[in-house]
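# Generate a structure from the sequence data that follows.
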Amino acid sequence: MKTLTTVHITDNYLVNPTNPITVNLIGAGGTGSQMLTCLARMNQAMLALDYPGLLVTVYDDDTVSPANLGRQLFAEAEMGLHKCVALVNRINRFFGTNWKAVTKRYESETLRYLPDNGKANLYITCVDNAAARFEIAEILGAYKNYKSYERNKPLYWMDLGNSKDTGQVLLSTIGELKQPTSEKFVTVGNLPFVTETFKGLLEAADVTDDTPSCSLAEALTKQDLFINSTLANMGASLLWALFREGILLNRGFFMNLHDFRTQPLKVVDDKPEIAEQAAA
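This is a model prediction of the structure:
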């Protein structure tokens, strides 16, 4: 009996798009501010490769405070501005993009007033508590059986989260994505949400102190200076593979910056009997 490698094949629309890939970046803090820069670099590379690129909307209702300077990508001159506005304005000026900022929390009430209810092909969450993830999962869960060929059809959700010097990234599909038949691989079209895969861990996560820091020095006692940028760059690398290679063996990873270790999270078939039949 031979064992076939389990993989996820990228949805065809992301491989051969007819329009820029729409992205909702939710959270513009430590990781979100770094991820936005990664997305801008990715967009520039895609355009150079004759790819339509990305169209990003950033959601965050928070403003820049002294504790954000240094660890997050904000300058003293941006104090008091909405984080998403400061970041998107800077990216648009530097890269010549036309990305958007929404100075609201990503929630059902906000989406009611947005064109097409704020749908996008790709959702990236960089939020700092489990409650927000469960709320977002409820919104995206409504799209799991969404039958449409519109260009903003929700396809993927990537969640990034971290503590002081550890973090994780997990890529999920929004519903079952059609996979091609293969004699070489076991293809998996459904990658469960982070709120399903790590439900118990998330439910226990919000018991820790989440009191806002008043200074950069205090903030650095809660999160390492480079945890957010490292996590964002590695997460962006996973996205780059999703777009450019069209096949994933890993859907995320755990990272320990203190020990300089990462552990990949393999794509796992949730229907083992199918894998056994394919390998026979």
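# Every contact and neighbour count from this point should use C-alpha atoms.
Fine.
# so who does the residue nearest the centre of the chain touch?
By C-alpha atoms, centre = their mean, the chain has its centre lying nearest to Ile124, at 2.6 Å. Counting by C-alpha atoms under 8 Å, 6 or more residues apart in numbering, Ile124 touches 23-26, 157-160.
# Same question for Lys100.
Contact analysis of Lys100 by C-alpha under 8 Å, 6+ apart lists 56-58, 88.
# Can you tell me how far it is from Glu273?
Separation of Lys100 from Glu273 (C-alpha to C-alpha, to the nearest Å) stands at 45 Å.
# Also Cys38?
With C-alpha to C-alpha as the criterion, Cys38 and Glu273 are 39 Å apart.
# Which one's more surrounded, these two?
Shown here are Cys38 and Glu273; by other C-alpha atoms under 10 Å, Cys38 has more neighbours (19 against 10).
# Any buried residues in the host helix or strand of that one, and which?
Assigning secondary structure by DSSP states H and E places Cys38 in helix 30-48. For helix 30-48, the neighbour count (16 or more other C-alpha atoms under 10 Å) marks 30-40, 42-44, 46 as buried.
# cool, and stretch 146-160?
For stretch 146-160, by 16+ other C-alpha under 10 Å, it's 151-160.
# Take the residues you listed and lay them out in CSV including secondary structure and distance to Tyr51.
Converted to CSV, these look like this (DSSP: H, G, I helix; E, B strand; the rest coil; distance: C-alpha to C-alpha, whole Å):
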residue, secondary structure, distance to Tyr51
Arg151, coil, 15
Asn152, coil, 17
Lys153, coil, 18
Pro154, coil, 19
Leu155, coil, 18
Tyr156, strand, 19
Trp157, strand, 21
Met158, strand, 21
Asp159, strand, 24
Leu160, strand, 25
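# please give me the structure for this one as well, since I'd like to look at both together:
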Amino acid sequence: MNTENEILTANEMAKTRIHFTENFLLNPTNPITINLIGAGGTGSQMLTTLARMSHALTELNHAGFSVRLWDDDVITRANLGRQLFAESELGLKKSVALINRTNRFFGTNWKAETVKFERNHLNNLPENASANIFISCVDSVKSRFEIAEILKSLSNSGYYSNRSRYWLDFGNSQFSGQVLLSTVGTIRQPDSEKYETVENLPFVTEEFGELLKQSETEDDTPSCSLAEALEKQDLFINSVLAQMGSSLLWNLFRNGMTENRGFFLNLKSFQSQPIRL
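Just a heads-up that it's a prediction; the model follows:
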């Protein structure tokens, strides 16, 4: 016969692990600030989904988003087709072309940064580095570790309304990829009898740091043509990741909670595996 303690333990084990969205993000006075880092295959797709999401949120009486896009790269012919750029934009900075187009289409006033999101030669943080949410769509492992260090520096600085809350990281190879949500520090959770609440979601660099280092490839040279680019990343891997990752972010705002902090995706086998809390 089970004792009372054993029954309580069983009930606790049966609880679903849930992370409740930081309350400030659900009903803000001003738009939520987002740093979107990387304007390539995934970043260019993410900017459009963020604009759609922001529009939908404002229609639901939310303040929406204010996005700053970071990328120092220039549009080349190899980018056409796989990334969201037109021939008329060749030679322009990726971040400028995308932000100008988005602002014209959606009536936003979002900003472009034509530099990398990294410390400068004096080891100072980037200007305008603070934001509520960080979304990284970068190619290199080194960039992820740099972002992680900057986030740690920002975690206890700034006013409450501009404090960093979440980091959503996108990564992919030719046919597969992953998206992982992290908290910047801890997010205070409400008391719950129904759920086991989770206040801290580790950085991708903390949880999968060794795997990231092992997966780093030596060939980071730019592609000279679309055909060559498709040998590194398939045509639809970036857009599928962007859509699914945006759905995770949308649920944080729409439902105020999540029981998944990301997913693994294999587009070749059409398989997706959620990453539970």
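# Read off where the helix holding Cys38 of structure 1 ends up in structure 2.
Alignment of helix 30-48 of structure 1 against structure 2: residues 41-59, by TM-score structural alignment.
# so how far does that stretch sit from its counterpart in structure 1?
In the superposition against structure 1, stretch 41-59 of structure 2 averages 0.5 Å from its aligned positions (mean C-alpha distance after the TM-score superposition for structure 1).
# So the residue nearest to the centre of structure 1, which state does it fall into?
strand (DSSP: H, G, I helix; E, B strand; the rest coil).
# mind checking what it lines up with in structure 2?
So, by TM-score structural alignment, Ile124 of structure 1 is matched to Ile135.
# now do Leu248 of structure 1
Under the alignment (TM-score structural alignment), Leu248 of structure 1 maps onto Thr258 of structure 2.
# Lys100 of structure 1 now?
That one, Lys100 of structure 1, aligns with Lys111 by TM-score structural alignment.
# mind checking how far that match is from Leu248 of structure 2?
24 Å.
# do the same with Ser153 of structure 2
26 Å.
# do the same with Asn61 of structure 2
From Asn61 of structure 2 to Leu248 of structure 2 the distance is 20 Å (C-alpha to C-alpha).
# next one: Asn128 of structure 2
26 Å.
# same thing with Pro31 of structure 2?
On the measure of C-alpha to C-alpha, Pro31 of structure 2 and Leu248 of structure 2 end up 19 Å apart.
# Between those two, tell me which one has more neighbours.
Using other C-alpha under 10 Å, the more surrounded residue of Pro31 of structure 2 and Leu248 is Leu248, with 23 against 17.
# quick check, Asn24 of structure 1 in a strand?
Yes - counting by three-state DSSP, Asn24 of structure 1 is part of a strand.
# What range does stretch 170-186 of structure 2 cover in structure 1?
Using TM-score structural alignment, stretch 170-186 of structure 2 pairs with 160-176 in structure 1.
# Distance from the chain centre to the matching stretch, please.
7 Å (C-alpha atoms, centre = their mean, to the nearest Å).
# and what of stretch 28-46 of structure 1?
That offset, for stretch 28-46 of structure 1, works out to 11 Å (C-alpha atoms, centre = their mean).
# same thing with stretch 28-41 of structure 2?
9 Å.
# Any idea how far apart the tips of that stretch sit?
End residues of stretch 28-41 of structure 2 are separated by 31 Å (C-alpha to C-alpha).
# Just the buried positions in it, please.
Applying 16+ other C-alpha under 10 Å to stretch 28-41 of structure 2 flags 31-41 as buried.
# Stretch 96-114 of structure 1 too?
In terms of neighbour count (16+ other C-alpha under 10 Å), stretch 96-114 of structure 1 has its buried residues at 97, 99-106, 111.
# cool, stretch 218-232 of structure 2 as well?
For stretch 218-232 of structure 2, using 16+ other C-alpha under 10 Å, the buried residues are 223, 226, 229.
# Stretch 222-239 of structure 1 now?
The neighbour-count check on stretch 222-239 of structure 1 (16+ other C-alpha under 10 Å) flags 223-236, 238-239 as buried.
# What of stretch 181-200 of structure 1?
185-195.
# what would the residues you listed look like in JSON lines with distance to Asp165 of structure 1 and secondary structure?
What follows is these, written out as JSON lines (distance: C-alpha to C-alpha, whole Å; DSSP: H, G, I helix; E, B strand; the rest coil):
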{"residue": "Phe185", "distance to Asp165 of structure 1": "35", "secondary structure": "strand"}
{"residue": "Val186", "distance to Asp165 of structure 1": "35", "secondary structure": "strand"}
{"residue": "Thr187", "distance to Asp165 of structure 1": "34", "secondary structure": "strand"}
{"residue": "Val188", "distance to Asp165 of structure 1": "32", "secondary structure": "coil"}
{"residue": "Gly189", "distance to Asp165 of structure 1": "32", "secondary structure": "coil"}
{"residue": "Asn190", "distance to Asp165 of structure 1": "30", "secondary structure": "coil"}
{"residue": "Leu191", "distance to Asp165 of structure 1": "26", "secondary structure": "coil"}
{"residue": "Pro192", "distance to Asp165 of structure 1": "26", "secondary structure": "coil"}
{"residue": "Phe193", "distance to Asp165 of structure 1": "23", "secondary structure": "coil"}
{"residue": "Val194", "distance to Asp165 of structure 1": "20", "secondary structure": "helix"}
{"residue": "Thr195", "distance to Asp165 of structure 1": "22", "secondary structure": "helix"}
